[in-house]
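Peer 1: Fold the following, please.
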Amino acid sequence: MSVNKVILVGRLGRDPETRYMPNGDAITNFSLATDEQWRDHNGERQTRTEWHNITLFGKLGEIAGQYLRKGSQVFIEGKIQSRKYTGKDGIERTAYDIIGNEMKMLGNRNDGFDSGNNNAAPPTSNPPPAAPRRQPPQQTPTTPPIDDIDDDIPF
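Peer 2: Coordinates of the predicted model:
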């Protein structure tokens, strides 16, 4: 048995780029920064930032392209996929991409959102739909007592 699962929470390093395949499916790419902080032996705070290449397909990619912006905080769940390429210097390298299959927008309403664009919704988690209002239970009329109950109860 093997497992290839990644869970990341971080901030976008650039606006998402969405393109479409010939069949109309969306592919959206962006970089995601995750930070690790600790104190060294001198008590000084140290920070290390890791950058992750994220790829989202289909409807998930369209949503990310529409609502996410540089600086947006997001939760991504997916898998690691490697690819080989040859750099400009002729050396073969390996890149690791995260193929996301779940995304949740985090943060507040203005997190990474361009307030000058009034036509787009801010990148927030979709609130759960409001529960339908329940009507108070209908009072059922009480049934009148039955007068012809047989009193021949054996106890």
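
Peer 1: contacts, neighbours, all on C-alpha from now
Peer 2: Noted.

Peer 1: For this structure, just list every one of the strands.
Peer 2: Assigned by DSSP state E, the chain shows strands spanning 6-12, 17-20, 26-39, 45-57, 73-86, 92-106.

Peer 1: quick one: contacts of stretch 83-91?
Peer 2: With CA atoms under 8 Å, 6 or more residues apart in numbering as the contact definition, stretch 83-91 has outside contacts at 92-97.

Peer 1: Can you give me the first-to-last residue distance of it?
Peer 2: 14 Å (CA to CA, to the nearest Å).

Peer 1: same check, this time on stretch 3-17
Peer 2: 29 Å.

Peer 1: now stretch 78-85, how far from the chain's geometric center?
Peer 2: 20 Å (CA atoms, centre = their mean, to the nearest Å).

Peer 1: One more, so I can put them side by side:
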Amino acid sequence: MNKVRNSVTLIGNLGKDPEVKQFENGRTLAKFSLATNEIYRNSNGDKVTSTQWHNIVAWGKTAELLGTLLKKGKEVAVTGKLTYRSYQDKEGNNRYIPEVVIEDFALMSTGEKVQN
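Peer 2: Below is the predicted model of the structure:
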């Protein structure tokens, strides 16, 4: 039940190719932005598309797979947990960036699920 406490599922399109980094300790990191669209009708009956951008992060084997399988524009479903990365800006203020750390993903164009 702990997975339900902090669980995120998104389906969207990559805003850019994943940025993959290999660290000296052998760990692999992949980062990319994901756009999700919500389509609805406003009070005038006009069709409106609202786009939200999400920062996505993956580690290890998942990061390696993302780097080889995903490209800008591809539709993908991701599941993971919401985290907040912190840093200090130039003025010394603490800033927080929400990120979804992927636990699993599926390519939507092929319908195949990729196992980690």
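
Peer 1: before we move on, back to that, which members of the contacts of stretch 83-91 of the first structure are classed as buried?
Peer 2: Neighbour-count burial (16 or more other CA atoms under 10 Å) is assigned, among these, to Asp97.

Peer 1: Can you tell me which of the contacts of stretch 83-91 of the first structure lies closest to Gly10 of the first structure?
Peer 2: Nearest to Gly10 of the first structure among these: Asp97, at 15.1 Å, using CA to CA.

Peer 1: Show the contacting residues for the closest one.
Peer 2: Residues 52-55, 80-83 are the ones in contact with Asp97 of the first structure under the rule CA under 8 Å, 6+ apart.

Peer 1: Quick one: map it onto the second structure.
Peer 2: Under the alignment by TM-score structural alignment, Asp97 of the first structure pairs with Glu99 in the second structure.

Peer 1: What sits closest to its match if chain neighbours are left out?
Peer 2: Excluding the flanking residues, the one nearest Glu99 of the second structure by CA to CA, 6 or more residues apart in numbering is Asn55, at 4.9 Å.

Peer 1: and whatever residue of the first structure lines up with that neighbour, how many residues sit next to it?
Peer 2: Aligned counterpart of Asn55 of the second structure in the first structure: Asn53 (TM-score structural alignment). By other CA atoms under 10 Å, the residues close to Asn53 of the first structure number 16.

Peer 1: Can you find the partner of Leu66 of the second structure in the first structure?
Peer 2: In the first structure, Leu66 of the second structure lines up with Ala64, judged by TM-score structural alignment.

Peer 1: Which elements pack onto the longest helix along the second structure?
Peer 2: Secondary structure of the second structure read by DSSP state H shows that its longest helix is helix 60-69. Packing partners of helix 60-69 of the second structure (3 or more CA pairs under 8 Å, 6 or more residues apart in numbering; DSSP states H and E): strand 19-22, strand 28-41, strand 94-107.

Peer 1: compared with the first structure, how much does it deviate?
Peer 2: Its aligned residues in the first structure lie a mean 0.7 Å from helix 60-69 of the second structure after superposition (mean CA distance after the TM-score superposition for the first structure).
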